[in-house]
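Novice: make a model of this:
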Amino acid sequence: MEGLRVKHRTKEEFVADFLREGIIAGRFPRGSKLKQAELAQMIGTSITPVREAIKLLEAEGFVLGDSHRGAVVAPFDMDSTEEIVDLRVTLESKLALAAIKRLTPQIVDELRDLQAQIEKAAEAGDRESVRTINYRFHETIYMSAELPQTLRFVRILWARYPFDLINKLEHRIDRASAEHREMLSAIIVHDEAAMLSALRSHIRAGWDEFKANYAT
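Specialist: From the prediction side, this is the model:
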C-alpha cells in the first residue's frame, strides 16, 4: 500500500483501506467477525483507529454492526446486484473519465507496475492476489479523478458486489488480467472512448459470468 496515494492518510483511513481491500479480496469472508484486537495486532496499530475504521466501513456497507456479535463482514444480496452493476458502470465511468485527464507519468508507471503484478499473480493462479491488486488498480485510477464524493458512492457499491465470489470462477482471473491490460493500453495513449469501453466491458463481464454460473 505504499505510494503517493497513501502519504497523507490518517491511521483510520489507512486501516479502512486495509480492511476494504481485504474484504474485496476475500481475506475477510462474508459473515466473519472482525475482532478489533486481532486486527490492531495484524496491522501494527492501536485499537482506536481500527474501531473508527470499522465505523467508516459500516457507513459504506462493507460491515454490519451487531450488539451481540460485534462487527461482521456484510453478506452478498443477489437480488440487488443487477442495479449495482448499472450504477457501477455509470459512476466508475465518471471517475475514469475525470482521472484520465489528470494521470501523471508517475501514476501511469504505478498502473503499469500493478498490471505486471496482476499478470504474474494470474499466471501463478493466485486468486487472492489478483483480487487485491485489481482493487489497487481501480483505486489508483479513481483517486486521481479528485472526485471524493463520487468515489465514496462507488465504495458503497463495491461493498454490495460479490467480488470474492466472481474471483472463484474458473479462469476469471486470466480474463480479468486481459481486461485490465486493455484498459491500461487505452489510458497510456489517452484514448478516452477505448478506456471507457474497456472499463464497462470489464465491469459487466464478471457479473455476466457469475450470473451464468450462479444459475446452474
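Novice: going forward, measure contacts and count neighbours with C-alpha atoms only.
Specialist: Will do.
Novice: any residues touching the lengthiest helix in the chain, and which ones?
Specialist: Among the segments of the chain that qualify as a helix by DSSP state H, the longest is helix 192-214. By C-alpha atoms under 8 Å, 6 or more residues apart in numbering, the surrounding residues in contact with helix 192-214 are 85, 88-89, 93, 96-97, 100, 165-166, 169, 172, 176, 179-180, 182-184, 186-187.
Novice: how about the residue nearest to the spatial centre of the chain: what's its closest non-neighbour residue?
Specialist: Residue closest to the mean C-alpha point of the chain, counted by C-alpha atoms, centre = their mean, is Tyr135 at 3.3 Å. Once flanking residues are discounted, Tyr135 sits nearest to Glu21: 6.6 Å by C-alpha to C-alpha, 6 or more residues apart in numbering.
Novice: I'd like the structure of this one too, to check against the first:
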Amino acid sequence: MTVEARHGQAVGRQQLSEDVAAYVRELIISGRARPGDFLRTEPIAKAVGVSNTPVREGLLILSGEGFVELVPRRGFVVSEFTKQDVRDLFWAQAVLAAELARRAAESITDADLERLREILADHQRALAAGDDEGTVRYGHEFHRCVNLAAGSRRLATMLTSIVRQLPNRFYNDIEGHTDDTMESHPKIIDALAARDAARAETLMREHIMSGADELVATLAKQGMWSDG
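Specialist: Here you go, the predicted model:
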C-alpha cells in the first residue's frame, strides 16, 4: 500500500470517529443521553452507519472533551453537563473569536470584505426562504471567513476545536439568536471595513456571548436539567 493510500485511510477513519463524536454530542446536549447513562456501542454504530471501532474512537474523543467517562470493564458513561459548561463553551469561543476579529480588522483585504458581504446576502436569503440548513451553513461560513482573514491559523484551529463541541443546530434553537445574527453580522463587516480592531473585537465577543443564557434557557425548557 502506498503512503498516499495509508494517509487516505487514516483520514477517512478519523472522519468516521468525528462523525460518531458529533452524533453523541448531540445526544448529550439535547438531553436524549443523560448523565449516568452508559453508551452502548451497537446502537451508536447502527445510527451513524459505522463499525464498532470508530465508535470507540469517537467516544475517546468525547472523553477528552469531558462529555463522557470511561469506566473500566463497563464502558463509557455520560458525564454531567451543566449550565456552567454551556456558558464556558460560549466564553471560550467568544474570547478566541474576538481576538481573531481584532486581527482580521488589521489584515483583511477588499476581496475578503466582498466575500463577507456575499455571504451575508446569501444568509439573509436563506433566512427569508425558511432554509434552516442554509441559515446554519452561511452563519458558519461568515465566521470562518473572518477567522481566515485574521491570518492566525493555529488560533483559528483552537477555536474550531471548541466550536464543534456545540453542534450548529443548537444555535438555531436559541430564541432570538437569528435576529441578533442579522443585526450583528453587518456591524462586524462595517467595523472590519473601517479597520476598527477594537470595535470588531467587542462586537464579535458580544455577538457570541449573547447566545449563552438563551441556550441555557432553551435546554432547560427541553428538560436538560431537573430544575428546568
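Novice: can you calculate the TM-score here?
Specialist: Aligned and superposed, the two chains score 0.64 in TM-score terms (TM-score structural alignment, normalised by the length of the first structure); 176 aligned residues with a C-alpha RMSD of 3.8 Å.
Novice: circling back to that earlier point, which one in the second structure is aligned with the residue nearest to the centre of the first structure?
Specialist: When the second structure is aligned by TM-score structural alignment, Tyr135 of the first structure is paired with His140.
Novice: for Arg6 of the second structure, see how far away that match is.
Specialist: 31 Å (C-alpha to C-alpha, to the nearest Å).
Novice: now do Thr157 of the second structure
Specialist: Taken as C-alpha to C-alpha, the span from Thr157 of the second structure to Arg6 of the second structure is 24 Å.
Novice: what does Arg205 of the second structure give?
Specialist: 41 Å.
Novice: so which of those two has more stuff around it?
Specialist: Arg205 (21 against 11; other C-alpha atoms under 10 Å).
Novice: the more buried one matches what in the first structure?
Specialist: Using TM-score structural alignment, Arg205 of the second structure pairs with Arg200 in the first structure.
Novice: cool, and Glu183 of the second structure?
Specialist: Using TM-score structural alignment, the partner of Glu183 of the second structure in the first structure is Ala178.
Novice: mind listing what Asp196 of the second structure touches?
Specialist: Listed by C-alpha under 8 Å, 6+ apart, the contact partners of Asp196 of the second structure are 102, 105-106.
Novice: ok, how many other residues are close to the residue nearest to Tyr135 of the first structure?
Specialist: A count of nearby residues for Glu21 of the first structure, using other C-alpha under 10 Å, gives 20.
Novice: also Arg154 of the second structure?
Specialist: Using other C-alpha under 10 Å, Arg154 of the second structure has 9 other residues around it.
Novice: how close does the helix or strand where it lies sit to the first structure?
Specialist: For Arg154 of the second structure, the element it lies in under DSSP states H and E is helix 153-163. When the first structure is overlaid, helix 153-163 of the second structure sits 1.2 Å from its aligned residues on average, using mean C-alpha distance after the TM-score superposition for the first structure.
Novice: list of residues touching that helix?
Specialist: With C-alpha under 8 Å, 6+ apart, helix 153-163 of the second structure has contacts from 89, 92-93, 96-97, 100, 147-148.
Novice: the first structure: matching residues for that one?
Specialist: With TM-score structural alignment applied, helix 153-163 of the second structure matches the range 148-158 in the first structure.
Novice: and that stretch, what's buried?
Specialist: 150-151, 153-158 (16 or more other C-alpha atoms under 10 Å).
Novice: between those, which is nearest Arg30 of the first structure?
Specialist: If you rank those by distance to Arg30 of the first structure using C-alpha to C-alpha, Trp158 comes first, at 13.4 Å.
Novice: next up, the contacts around Leu169 of the first structure.
Specialist: Leu169 of the first structure neighbours (C-alpha under 8 Å, 6+ apart): 209-210.
Novice: can you get me a residue count around the closest residue to Ile23 of the first structure other than its chain neighbours?
Specialist: Closest residue to Ile23 of the first structure apart from its sequence neighbours, by C-alpha to C-alpha, 6+ apart: Pro29 at 6.7 Å. Counted by other C-alpha under 10 Å, the residues lying close to Pro29 of the first structure total 17.
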